[in-house]
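1. from the sequence below, what's the structure:
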Amino acid sequence: MCRWLAYTGNPVHLETVLFHARHSLIDQSLHSTKGATTTNGDGFGMGWFQDPHDIPYRYRSVHPAWNDRNLRELARAVRAPMFIAHIRAATDTPVQETNCHPFRHRRWIFAHNGLIRSYPLMRRDLLVAIDPDRFNALEGSTDSETMFYLAMTFGLEIDPVTALERMAGFVEATAKKHGVEPALNMTVCACDGEQIVAARYSSERNSRTLYHTTAFRHLRELYPDDPRIIAAGDDAYLLVSEPLGDAPDVWAEVPESTAIVVRGPDVEYRPFVPVAP
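-> Presented below is the predicted three-dimensional model:
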């Protein structure tokens, strides 16, 4: 389907995780080992924060990530303390820039891997539930962007985890009306410059893969002379669709039906339970 990663920690050059890791996100765009598709070549996007209180920057392209020369230059130039990057494998919607992740609204950016099954069948019902004041901000045609604006409608800016749970519950309830079960499969991530909020959930309890770093200290022990790892700091944290390397002590799988909230050095794991409308 897709692959994504999210980083928070000391400012690092984006190329550190996008290009330099052994199984970097760019490598995954051609050689994914844990995704539904091996190749994820239907566009690329990244969003990053220079100031946690400002609107994030964003770059999106329909080029395959491995063949985007501007991406390589940008990743070499930009240093950021928080960012999301995403490679896309399109399902039911066109390959166009407005369908590339991450999606952005004010200070929030959002990325998704997975799908709403039979999305065209229930698309209208989902769209009309979006807050009218936000509806005109929709640019593309993906289920992912619809999920983002539903979460915004349900309070993402106030209580992010509850908003994502309400979004998931609304999607499942709408799908049930249309006779679509199971309805939802997702790993999602939202950032506002101060926190990363993510969830792994699926209606059938068989979600797309998601991993997190156990501690950057382990990476420093493995690569003591790598200045890029040292620069990230001990409190750095990575969420990834699949590990960027094969060191077993560095990566742990996020359990099914789990939400994660990362604020600086504080990481909270909690059950993710959809809330029916």
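2. going forward, measure contacts between C-alpha atoms and count neighbours the same way
-> Noted.
3. how near is residue 219 to residue 238?
-> 12 Å (C-alpha to C-alpha, to the nearest Å).
4. neighbour count: the two, which is higher?
-> Taking other C-alpha atoms under 10 Å, residue 219 and residue 238 do not tie; residue 238 has more neighbours (24 against 18).
5. I'd say the more buried one and residue 210 touch.
-> No: the pair residue 238 / residue 210 is not scored as a contact, 10.5 Å apart, by C-alpha atoms under 8 Å.
6. next, please give the residue ranges for the helices of the stretch 101-250 of the chain.
-> 119-127, 132-135, 143-153, 160-177, 216-222, 227-232 (DSSP state H, counting those that start in this stretch).
7. same for the fifth one, what does it pack against?
-> Contact partners of helix 216-222 among helices and strands, from 3 or more C-alpha pairs under 8 Å, 6 or more residues apart in numbering; DSSP states H and E: helix 227-232.
8. if we look at the helix it packs on, which residues are touching it?
-> Helix 227-232 is contacted from outside by 9, 10, 11, 12, 16, 216, 219, 220, 223, 224, using C-alpha atoms under 8 Å, 6 or more residues apart in numbering.
9. end-to-end on stretch 264-277?
-> Distance across stretch 264-277, first residue to last, is 32 Å (C-alpha to C-alpha).
10. from residue 265, how far off is residue 51?
-> From residue 51 across to residue 265, the span is 18 Å (C-alpha to C-alpha).
11. any of the contacts of helix 227-232 buried? List them.
-> 9, 10, 11, 12, 16, 216, 219, 220 (16 or more other C-alpha atoms under 10 Å).
12. and the last one, how far from residue 239?
-> To residue 239, residue 220 is 18 Å away according to C-alpha to C-alpha.
13. so which residues of the protein form strands?
-> Ranges of strands in the chain, per DSSP state E, are 2-13, 44-49, 57-61, 79-88, 103-105, 108-116, 184-191, 196-202, 211-213, 237-240, 251-253, 258-263, 266-271.
14. returning to that earlier point: in terms of neighbours, single out the busier of residue 51 and residue 265.
-> Legend: neighbour count by other C-alpha under 10 Å for residue 51 and residue 265, higher for residue 51 (14 against 11).
15. let's see this one next to it:
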Amino acid sequence: MCRWLAYTGNPIQLETVLFGAQHSLIDQSLHSRLGQTTTNGDGFGIGWYGNPTDIPFRYRCLHPAWSDRNLREAARAVKAPLFVAHIRAATDTPAQETNCHPFRYGRWLFVHNGLIRDYPKVRRDLMLAIDPDLFASVEGSTDSEVMFFLALTFGLESAPVQALERMVALVEETGRRHGVEHPLNMTVCATDGEQIVAVRYSSEGASRSLFHSTSIRQLCELYPENPRIKAAGDDAFMVLSEPLVDLQGAWEEIPESTVIVARGPAIEHYSFKPVPA
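-> Okay, here's the model as predicted:
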């Protein structure tokens, strides 16, 4: 499917996690250990915030991440306190730039790993449920972007967790109406530059992998000679599809049907349950 990560903490160079880590996101684009597909070469994207109140920056490309020389230059040049990155393995929709994550609307960025099953059957119904005022901003043809704009329709900008629960409920109800037994499998991340909201959920209870970092302060004590851990700061936090390095105690798997909300040093976990709008 896909692999993604989200980071918040002290400003760091994007290359630290995209290229520098032992099992970096670029390494995962060729050698994913936990994904449904080993190779994720159908495009990539990064999104980052200079100022949380500004519209975030994006760089997206339909080429494989491992072969893009400009990505390496950009990752070396950009230093940010919050960013997301995504490598894509396409399912029912083509490899094109407008289908590359992250998707953006205003200050919000969105990435997804997984799929809406039998998407061609349900696509029309789901797209018609998008707020008409938002519809013109849909650029591509992926199920992921439709999920994002449905969440925006249900109030992502004011109540992100509830909006995602309503979005999932609609996708599942629509899929089952069309005879799809398990309509949705997802790990998603939505951020507005001030908070990271990440969800692991699937209709069948067998979601794609998702982890979060444990205490960076504790890791600094365990690995005092690691400069990358020290540079991130005590309150740094990451959510990601696969661990970047094999450090004991560095990562914790996120349980099924769970949402994590990270606002600076405050990390909250909640049960995630679809709620019809």
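16. out of the buried ones among the contacts of helix 227-232 of the first structure, which comes closest to residue 141 of the first structure?
-> Of all these, residue 16 has the smallest distance to residue 141 of the first structure: 31.6 Å, by C-alpha to C-alpha.
17. in contact with the closest one, which residues?
-> By C-alpha under 8 Å, 6+ apart, residue 16 of the first structure lies in contact with residue 228.
18. swap in the one 5 residues further on?
-> Contacts of residue 21 of the first structure were listed using C-alpha under 8 Å, 6+ apart, and they are 244, 245.
19. quick check: residue 2 of the first structure vs residue 29 of the first structure, distance?
-> Per C-alpha to C-alpha, residue 2 of the first structure is found 9 Å from residue 29 of the first structure.
20. name the residues contacting each of those two.
-> Counting by C-alpha under 8 Å, 6+ apart, the residues touching both residue 2 of the first structure and residue 29 are 40, 87.
21. out of those two, which sits in the more crowded spot?
-> Higher neighbour count among residue 2 of the first structure and residue 29: residue 2, with 31 against 27, using other C-alpha under 10 Å.
22. give the contact list for the more buried one.
-> By C-alpha under 8 Å, 6+ apart, the contact list for residue 2 of the first structure reads 35, 36, 37, 40, 86, 87, 88, 89, 90, 112, 113, 114.
23. repeat that with 7 Å
-> 40, 87, 88, 89, 113 (C-alpha atoms under 7 Å, 6 or more residues apart in numbering).
24. now those residues as TSV including neighbour count and distance to residue 96 of the first structure?
-> Output for the contacts of residue 2 of the first structure, formatted as TSV (neighbours: other C-alpha atoms under 10 Å; distance: C-alpha to C-alpha, whole Å):
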residue	neighbour count	distance to residue 96 of the first structure
40	28	14
87	33	13
88	26	11
89	23	12
113	26	17
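25. any idea how many residues pack against residue 270 of the second structure?
-> Neighbour count for residue 270 of the second structure, taken as other C-alpha under 10 Å: 12.
26. nearest spatial neighbour of it, skipping sequence neighbours?
-> Excluding the flanking residues, the one nearest residue 270 of the second structure by C-alpha to C-alpha, 6 or more residues apart in numbering is residue 259, at 5.3 Å.
27. surely that neighbour is in contact with residue 267?
-> No: between residue 259 of the second structure and residue 267 there is no contact under C-alpha atoms under 7 Å: 10.5 Å.
28. of the two, who's got more company?
-> Taking neighbours as other C-alpha under 10 Å, residue 259 of the second structure and residue 267 compare with residue 259 leading, 25 against 13.
29. now the more buried one: how far from residue 213 of the second structure?
-> 15 Å.
30. how about residue 178 of the second structure?
-> 39 Å.
31. between the two, who's got more neighbours?
-> Applying other C-alpha under 10 Å to residue 178 of the second structure and residue 213 shows that residue 213 carries more neighbours, namely 18 against 13.
32. what is the aligned counterpart of that one in the first structure?
-> In the first structure, residue 213 of the second structure lines up with residue 213, judged by TM-score structural alignment.
33. contacts only, for the spatially closest residue to its match that is not a sequence neighbour.
-> Spatial nearest neighbour of residue 213 of the first structure, chain neighbours left out: residue 251 (4.7 Å); criterion: C-alpha to C-alpha, 6+ apart. For residue 251 of the first structure, the contact set (C-alpha under 7 Å, 6+ apart) comprises 211, 212, 213, 214, 243.
34. and these as JSON lines, adding distance to residue 104 of the first structure?
-> Listed next are those as JSON lines, based on distance: C-alpha to C-alpha, whole Å:
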{"residue": "211", "distance to residue 104 of the first structure": "23"}
{"residue": "212", "distance to residue 104 of the first structure": "23"}
{"residue": "213", "distance to residue 104 of the first structure": "25"}
{"residue": "214", "distance to residue 104 of the first structure": "28"}
{"residue": "243", "distance to residue 104 of the first structure": "26"}
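35. who wins on neighbours among those residues?
-> residue 243 (28 neighbours).
36. what about that one, distance to residue 217 of the first structure?
-> Counting by C-alpha to C-alpha, the gap from residue 243 of the first structure to residue 217 of the first structure is 16 Å.
37. in the first structure, what residues pair with stretch 108-119 of the second structure?
-> Stretch 108-119 of the second structure covers residues 108-119 of the first structure once aligned (TM-score structural alignment).
38. what's the spacing between that stretch and its chain's center?
-> 9 Å (C-alpha atoms, centre = their mean, to the nearest Å).
39. noted, bye for now.
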